[in-house]
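Peer 1: All I have is the shape, not the residue letters:
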């Protein structure tokens, strides 16, 4: 086990305070801590958590290994995949390094002595039994020493990335997963009993590519002897494609589905299929414009007691497939059992099989009510089980499994740029009433602790749980011990539900609105860890500090000290006419920072962007600066500084004059977060000057290159003038060799040549514009230009050789252009 300490960090805009958890070594396990860390080298994918109240153990399922944890011991059990299975998995096209392992996906208690576990087993799901006694933690084996296993299909997914859920109710396993290798046959399955296994009907499209996030067992038959005589129900929570919204492509909706525990299928219709399967839509949307958070990420079902199941509240975490304002927003919504019951007792929807359009069914429904459990009213009609249901009722259920009513809710908590992944809710009994405290995990490994007060959410604190920013995958809440067990991909953390020692004053304790904490007159204490006293006080609803903190002894943090009390301030000595930043960190993000100083300070100060105060020291003067935190009328002194400026003194040395101030070593002041330094550091701008000069030089170079590039054509024309005379000097013609007076083909030029097809103009990289007086003969000194826009007459084209500039020139009609061979 690893202990850790908590450090205060500000910056969360919607929370009171933010305490960040840092992990340290294996020592000091009994000190006050915010979390305990469990790490095993080489173990990853903590996919399953089971908190067992029977033996006070935490069971953890990971990749090819399981753990049994308590306060004094850790037991490990390996469950590896054989090499043969891994080779088969690789042959099927799966990754041997990631997919072809045994990922534990189901870990449930089946009775007081055994656990039921299922794993992917290299894309061949298998289930087994584990002995969970204090002296033994091992897989159940046969007489031959082989592990007793069962087929895991329809119970455990093939792919470890697939979202599934499972729950145990009276020895029966209810699972929501997929039943085939491809993952395209979703199923809600009931098994493990001596009776017939039940499942959903795939041909009727009861499920549309669902992603299961949770399930719950609610004993609606309680209390025993009630007049309704209803059956217990199993609820499933998932998101799927909403086929009823045909005007949108790939619209995802959140669902709640239920089945009855006593369902055993139909006799002639829906044999070995659910006869009580119904589903309804969950909608978490904004109140102003109805923007939907349509993808459910997790659901926590809070039931006060089995007998008080009607007070059940469903807390869900939702995200949206669309963006509004900021990406990655999340919302927390709650639904009551009354809303759920009203939806499942309302009207049905039916689908037109030809057009696939969904409509509200407004016609009479058969009796007993389709999809309902067996109640006393049905028993009076001679229907004691689903096998006795009339065929017309079961045929109606086959096509009317979707409810028309939408279970709506508005977000209790809305966070921008935060993606919530898991949620757990604790019902806390305070001095006057009970409160629901929410623990919400994020995709970057943080935990938000929030409370719902008067329909307003207050984030009490935020904790960083993991060393790496990994998504929170599972949260298990131990209400008796007040512990949270949070797992990620490779880490497992234990976190107490409260850490009241972080609040250092009466105002902080009351303003936190933490129902776990109360002020006893001297300090903030956890009300669960000590016997109750009459002096304990807290006000979660109003957070009135004046009614509580004024009754206690005033401390230096609660009363404003007199300005003349110089012993309480931190003396800071700096050279005159230099500035210093005075830090002031708030302990609450809902508080306001207020600086107070004497009138003589004048205008030699201004606030810094970080919330501090920049002060300029004046020669031979001392000013007092106080930083106060103000929140809902509560004032708290955070920092008190006495800034003294010393005039610069000139002193003659061997090398010349020095203008450094004469400050003794005893006058150095160490600020919070700083270390003692033998020199006084003042602000200089040498680095800034170097950066500015470098940027200016770079800008000039870029501008020069840009000017050269824009005028490249003009510069080329200037450089190429006079190229023809130079060429004649560099390349003299060989004596005795006749000059070329004919075209290259050696034939005489005839203007009416029938095979003349024109000339192709060649791109000469070193061609120049020859001046007329250099490259023209006296006889041919006329300047030609194109006087009219007309096609060139190829019959009038021929080649001319000038004796002055022996470069061939092409005559194209009335134009003469240079050419090169």
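Peer 2: Everything's here; your move. In this text the structure is predicted, and so the values were computed from the model without any measurement.
Peer 1: Every contact and neighbour count from this point should use C-alpha atoms.
Peer 2: Will do.
Peer 1: just the strands in the stretch 251-400 of the chain please.
Peer 2: With strands called from DSSP state E, counting those that start in this stretch, the stretch 251-400 of the chain shows them at 252-260, 278-285, 292-293, 295-302, 313-319, 330-336, 348-351, 358-361.
Peer 1: Now do the longest one: which elements does it pack against?
Peer 2: Using 3 or more CA pairs under 8 Å, 6 or more residues apart in numbering; DSSP states H and E as the contact criterion, the neighbours of strand 252-260 among helices and strands are strand 233-241, strand 278-285, strand 295-302.
Peer 1: which residues are in contact with the last one?
Peer 2: Contacts to strand 295-302, defined as CA atoms under 8 Å, 6 or more residues apart in numbering, come from residues 213-214, 216, 237-239, 252-254, 312-321, 420-426.
Peer 1: Can you tell me which of those are buried?
Peer 2: Buried members of the contacts of strand 295-302, counted by 16 or more other CA atoms under 10 Å: 213-214, 216, 237-239, 252-254, 312-320, 420-426.
Peer 1: Now that we have the helices and strands packed on strand 252-260, can you turn them into TSV and tack on distance to residue 575?
Peer 2: Listed next are the helices and strands packed on strand 252-260 as TSV, based on distance: least, CA to CA, whole Å:
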stretch	distance to residue 575
strand 233-241	66
strand 278-285	59
strand 295-302	59
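Peer 1: who wins for proximity to residue 157 among those?
Peer 2: Closest approach to residue 157 among the helices and strands packed on strand 252-260 (CA to CA): strand 233-241, 15.2 Å.
Peer 1: Off-centre distance for the closest one?
Peer 2: Averaging C-alpha positions (CA atoms, centre = their mean, to the nearest Å) puts strand 233-241 23 Å from its chain's average.
Peer 1: tell me what it is packed against?
Peer 2: Here strand 233-241 touches strand 211-218, strand 252-260, strand 295-302, going by 3+ CA pairs under 8 Å, 6+ apart.
Peer 1: would you list those strands in JSON lines and tack on distance to residue 615?
Peer 2: As requested, the helices and strands packed on strand 233-241 are arranged in JSON lines below (distance: least, CA to CA, whole Å):
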{"stretch": "strand 211-218", "distance to residue 615": "55"}
{"stretch": "strand 252-260", "distance to residue 615": "56"}
{"stretch": "strand 295-302", "distance to residue 615": "50"}
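Peer 1: which stretch among these comes nearest residue 555?
Peer 2: strand 295-302 (41.1 Å).
Peer 1: adding another structure so you can compare the two:
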């Protein structure tokens, strides 16, 4: 009883202070900016648990491969493409008698790629990187290893070291350390039908490679480029300068290196430019590139690059670029540090025989590979999206709406295991939802399955899937389905369902006037006949004595809505407690009784979330004859009733406070 009285004292003394602690990392009501509309806890039914927790995992999925592959320590798993169950395990343990360094034993799989006619797998192999080709067996149900290769320069020596890989038309491109300490890191064409080529050491300074992507040009394959995204040490030694600077570089797919007498086996087409994300007018930039997602388009210039950045002030941002914009800089910018006539052919140009390039062109690439101009984002003056959430990974899905338009959905993973679903509709982001994944560990890997509209997420203890079509979350009415602005979902005669022709949506602004007029009249009947009311929808009656404190609570359905409490013609604001709105009555008086309504309003749509009816509880009804002698004292001592009242009405709040 003392503990419950203390809880009441805390609430009564400084309610807002308690809320400020409880609401840490919880969205604030009534604002769309940087605020998820809906919070959900995902029940992940598909996937599997590892037998032993993994320090590192890597995913491989392509739509022409029906299945997905997961690499861990000493194994590769083949997952069923429908429900992501494990259907086969391929052991890939350390080969030879390698000696462990600093206790880092085992073969941690770092690369899984489709390479030539096989599945190409590489691992750390206890500090002696090794690669294997896995060919389909005769019955086409499993793989068998028939070839192995030296893996240095393809896989890192340990999984914590930086690396990246890419396969293009039978060629393998990679960046991985050549030395055990993680040094000698550069982007190379390492294996395949074309000549092996590598970088000139002076081109980059302590790089961290993030991603590499091949952009096809069906009408002009000889001009196809490989784009490399990375960050490197900033040459500006000013104490106020950020230590890192983000880059995009490119090389030509047809580049075979220079002639035998100059730049043999070196890229002759390497150019790099600064990738800018920030507020140029304020000279405020997000300089640390974290992750990249490339969304390919039918026209190569329209291919979009979604880049995730962080900053020195612990904020993150997403900037969007097009390959056309990137190419504009590489094709037209001057070269940093060079003020003479630019030789012909222009340095960085793709030619069928790179070994025949004139010395002046190759020398320009050697000594001045950086562009003077910067690559700005589509939105130029600002990032597309900025946030105080610590995002770590990004993927982007493309969804066709009822209006036949395509909408892009950003899927952002936070360092606390949450997934934000963000709509790109025009220049403003709209955070549709936040899903808290049930795991105690950080997200290691994330892969989008656009065909099945799933997001596959890897943790140290398991692999799980997130259903991107969780339309049941908006199933209460047409208005709530439309307000969600979720391109995956539309209102139909059967409720809010995955988008189908003829459904009802308003993705661009979420206004509910697209819903049928009779919807409002029929809403109650539909709820009764089609969607059974949940306990939260029912009216709650309470008998409460005079003179005691009382708290009312209603669930928050949308963090973009505003909530008010209505009683006796008066309105009062909601007091937010995590996923609930509270109303505090410090001491019950005669005019405190009656009907209370918790009302939400969003984009003109108003609804009653919860109804309460408070009635006076007579003291004689709850006391014995001996207790009646002391009724006046009990009327004045509200805390005597606190245990009963708070336990009934603030069970969740008590539990929350108990964890503080």
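Peer 2: Noted; the coordinates are in hand. Predicted model, so just to flag it, every value in this text is computed and none were measured.
Peer 1: quick revisit: may I see the strands of the stretch 251-400 of structure 1 arranged in TSV, with distance to residue 272 of structure 1 as well?
Peer 2: Compiled in TSV, the strands of the stretch 251-400 of structure 1 are given as follows (distance: least, CA to CA, whole Å):
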stretch	distance to residue 272 of structure 1
strand 252-260	14
strand 278-285	16
strand 292-293	36
strand 295-302	29
strand 313-319	30
strand 330-336	32
strand 348-351	23
strand 358-361	27
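Peer 1: Quick one: closest of those strands to residue 504 of structure 1.
Peer 2: Residue 504 of structure 1 lies closest to strand 330-336 among these, at 30.6 Å (CA to CA).
Peer 1: Comparing the closest one with structure 2, how large is the average distance?
Peer 2: Superposing on structure 2 places strand 330-336 of structure 1 at an average distance of 0.8 Å from its equivalents, by mean CA distance after the TM-score superposition for structure 1.
Peer 1: Where does that strand end up in structure 2?
Peer 2: Matched against structure 2 by TM-score structural alignment, strand 330-336 of structure 1 falls on residues 316-322.
Peer 1: what distance separates that stretch from the centre of its chain?
Peer 2: Centre-to-centre, stretch 316-322 of structure 2 and its host chain are 13 Å apart (CA atoms, centre = their mean).
Peer 1: Then stretch 467-486 of structure 1?
Peer 2: The chain centre lies 17 Å from the centre of stretch 467-486 of structure 1; the measure is CA atoms, centre = their mean.
Peer 1: How about stretch 508-528 of structure 2?
Peer 2: For stretch 508-528 of structure 2, the gap between its own C-alpha mean and the chain's C-alpha mean amounts to 32 Å (CA atoms, centre = their mean).
Peer 1: Stretch 545-559 of structure 2 now?
Peer 2: Taking CA atoms, centre = their mean, one finds the center of stretch 545-559 of structure 2 at 34 Å from the center of the full chain.
Peer 1: mind listing what's buried in that stretch?
Peer 2: Quick answer for stretch 545-559 of structure 2 (16+ other CA under 10 Å): 545-550, 552-559.
Peer 1: which one of those is nearest residue 127 of structure 2?
Peer 2: The nearest one, if we look at those relative to residue 127 of structure 2 and count by CA to CA, is residue 559, at 49.5 Å.
Peer 1: What lines up with the closest one in structure 1?
Peer 2: Per TM-score structural alignment, residue 559 of structure 2 is aligned with residue 589.
Peer 1: do residue 346 of structure 2 as well
Peer 2: Match for residue 346 of structure 2 (TM-score structural alignment): residue 369.
Peer 1: where's residue 488 of structure 1 relative to residue 45 of structure 1, distance?
Peer 2: Distance, residue 488 of structure 1 to residue 45 of structure 1, by CA to CA, to the nearest Å: 7 Å.
Peer 1: between the two, who's got more neighbours?
Peer 2: Using other CA atoms under 10 Å as the criterion, residue 488 of structure 1 and residue 45 rank with residue 488 on top: 24 against 19.
Peer 1: List the residues that contact the more buried one.
Peer 2: Residue 488 of structure 1 is in contact with 45-46, 445, 470-474, counting by CA under 8 Å, 6+ apart.
Peer 1: give me the number of residues near residue 772 of structure 1?
Peer 2: 12.
Peer 1: again with residue 191 of structure 1
Peer 2: Residue 191 of structure 1, neighbours per other CA under 10 Å, totals 17.
Peer 1: before we move on, the earlier item: just so I know, which of the strands of the stretch 251-400 of structure 1 lies nearest residue 452 of structure 1?
Peer 2: Among the strands of the stretch 251-400 of structure 1, the nearest to residue 452 of structure 1 by CA to CA is strand 330-336 (11.0 Å).
Peer 1: which helices and strands does that closest one pack with?
Peer 2: strand 313-319, strand 402-409, strand 413-415.
Peer 1: Buried residues, it. List them.
Peer 2: Here strand 330-336 of structure 1 shows 330-336 as buried, counting by 16+ other CA under 10 Å.
Peer 1: For these, give me TSV that also has distance to residue 295 of structure 1.
Peer 2: Output for the buried residues of strand 330-336 of structure 1, formatted as TSV (distance: CA to CA, whole Å):
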residue	distance to residue 295 of structure 1
330	10
331	10
332	12
333	12
334	14
335	15
336	19
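Peer 1: so which of these comes closest to residue 407 of structure 1?
Peer 2: Among the buried residues of strand 330-336 of structure 1, and counting by CA to CA, the member closest to residue 407 of structure 1 is residue 335, at 7.6 Å.
Peer 1: Which residue, other than its chain neighbours, is closest to the closest one?
Peer 2: The shortest distance from residue 335 of structure 1 to any non-neighbouring residue, by CA to CA, 6 or more residues apart in numbering, is to residue 314 (5.0 Å).
Peer 1: so that neighbour sits right up against residue 334, yeah?
Peer 2: Yes - counting by CA atoms under 8 Å, residue 314 of structure 1 touches residue 334, with 5.4 Å between them.
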